[in-house]
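Enquirer: Structure of the sequence below:
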Amino acid sequence: MSELSNELFKTFNQVIHRYRHYYGMQFSTDHRSVSQIRILKQLNSENGQIQRVLAERLDIRPSSLSECLHKLAAKHYIERQSDDHDRRITHVFITATGRTILTEALDGHDEFTETLFGSLTHQEQQALNELLNKLETTLSDTQNFDFMSEFNKRRSQTKL
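Expert: Okay, here's the model as predicted:
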């Protein structure tokens, strides 16, 4: 089983690497990043968020968010406004231009996923989705899956 697990892990890593490469290329030609699109998407669903809250919801370091917001503002995709009651608080708003860019990106995302999964039948897509959900559940269940504990236990069992 270990050889097959290693082969699965290798293949899975290759798929993730290629996915990131090609999906990232979709945005790099227009000098956008996946992070910038994530920010626009979040703002489109809830406009006027406070920077701190936006960073928390996107799980981005505040310094990284500030850098992305600076780039988005320079392209006129977002506007930042100080809070009327507390000038230390900044609200972030998506602009009409930002919405247009987001729509283009989401359309591109749909084309990308159709191309990526187009080689699979509907049944294969469903099966892959179920298997990936099972892996995601395993990884997210930190209460029942302590990776380091499992790793150390298996390593001690295989020592010569």
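Enquirer: okay, CA-based contacts and neighbour counts for the rest of this
Expert: OK.
Enquirer: how far away is Met1 from Asp107?
Expert: Met1 sits 41 Å away from Asp107, going by Cα to Cα, to the nearest Å.
Enquirer: Looking at these two, which one has more neighbours?
Expert: Asp107 (11 against 6; other Cα atoms under 10 Å).
Enquirer: One more sequence to fold, the one below, so I can look at both together:
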Amino acid sequence: MQEFTIFEIIHNMDKVTNNLIIQWNKVFNNDLGVSHVLVLGHLKAHGKSRPSDMAKVLGLTPPTVTHLTEKLVKRQLITRSTDENDRRIFYLEITADGEKVLKEAHESGQKLRKNLFEKLTEEERQQMLQIYKKLNG
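Expert: From the prediction side, this is the model:
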């Protein structure tokens, strides 16, 4: 039996993830990347949010969030509003169109993951689930 190193495991996990992202970009075909969808998802889950708070939660830099949100505002997938008490502070909020795009992105991702995991037997899927639960615990 071949012995795997931690680096081989990480490398193969990264390959699967990168492959999924590449396939998702082809299928979703909406001129938005995974990071844009993460921003939309955050706004859907948490409601109106400050960009700096979003950056912390998503593990992105504030300039990255600014760059991502500019495109989303231009496409009218999110709106920007200022704080009533302090005009220096502004908030972002997802629009109905943004929710539709988010739903399409999730459906595309689910379809890809379903196709990917159908390659595994039921026993292998159960093993994988247990492994991920253990790693996340």
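Enquirer: Any idea what the TM-score comes out to?
Expert: The TM-score (TM-score structural alignment, normalised by the length of the second structure) is 0.86; 135 aligned residues with a Cα RMSD of 2.1 Å.
Enquirer: Next, count neighbours for Val65 of the second structure.
Expert: Taking other Cα under 10 Å as the neighbour definition, Val65 of the second structure ends up with a count of 21.
Enquirer: Can you name the next helix or strand after the helix or strand harbouring it?
Expert: Assessed by DSSP states H and E, Val65 of the second structure sits inside helix 62-74. Next along the chain after helix 62-74 of the second structure, taking DSSP H and E as the criterion, comes strand 78-82.
Enquirer: In the second structure, point out the residues matching the strand or helix carrying Ser149 of the first structure.
Expert: Using DSSP H and E, Ser149 of the first structure maps to helix 147-158. Using TM-score structural alignment, none of the residues of the second structure align to helix 147-158 of the first structure.
Enquirer: Mind giving me the packing neighbours of that helix?
Expert: Of the remaining helices and strands, none touches helix 147-158 of the first structure by 3 or more Cα pairs under 8 Å, 6 or more residues apart in numbering; DSSP states H and E.
Enquirer: how much does the helix holding Val65 of the second structure stray from the first structure?
Expert: Superposing on the first structure places helix 62-74 of the second structure at an average distance of 0.3 Å from its equivalents, by mean Cα distance after the TM-score superposition for the first structure.
Enquirer: residues in the first structure aligned with that helix?
Expert: Taking TM-score structural alignment, helix 62-74 of the second structure hits residues 62-74 over in the first structure.
Enquirer: Can you give me the buried ones in that stretch?
Expert: Leu65, Cys68, Leu69, Lys71, Leu72, Ala73 (16 or more other Cα atoms under 10 Å).
Enquirer: Could you find the closest non-adjacent residue to the first one?
Expert: Spatial nearest neighbour of Leu65 of the first structure, chain neighbours left out: Ala55 (6.3 Å); criterion: Cα to Cα, 6 or more residues apart in numbering.
Enquirer: Give me the neighbour count for Met54 of the second structure.
Expert: 20.
Enquirer: Which residues are in contact with it?
Expert: By Cα atoms under 8 Å, 6 or more residues apart in numbering, the contact list for Met54 of the second structure reads Val39, His42, Val65.
Enquirer: Show me what the match of helix 62-74 of the second structure is in contact with.
Expert: Contacts of stretch 62-74 of the first structure (Cα under 8 Å, 6+ apart): Ser35, Gln36, Gln51, Arg52, Ala55, Ile78, Glu79, Arg80.
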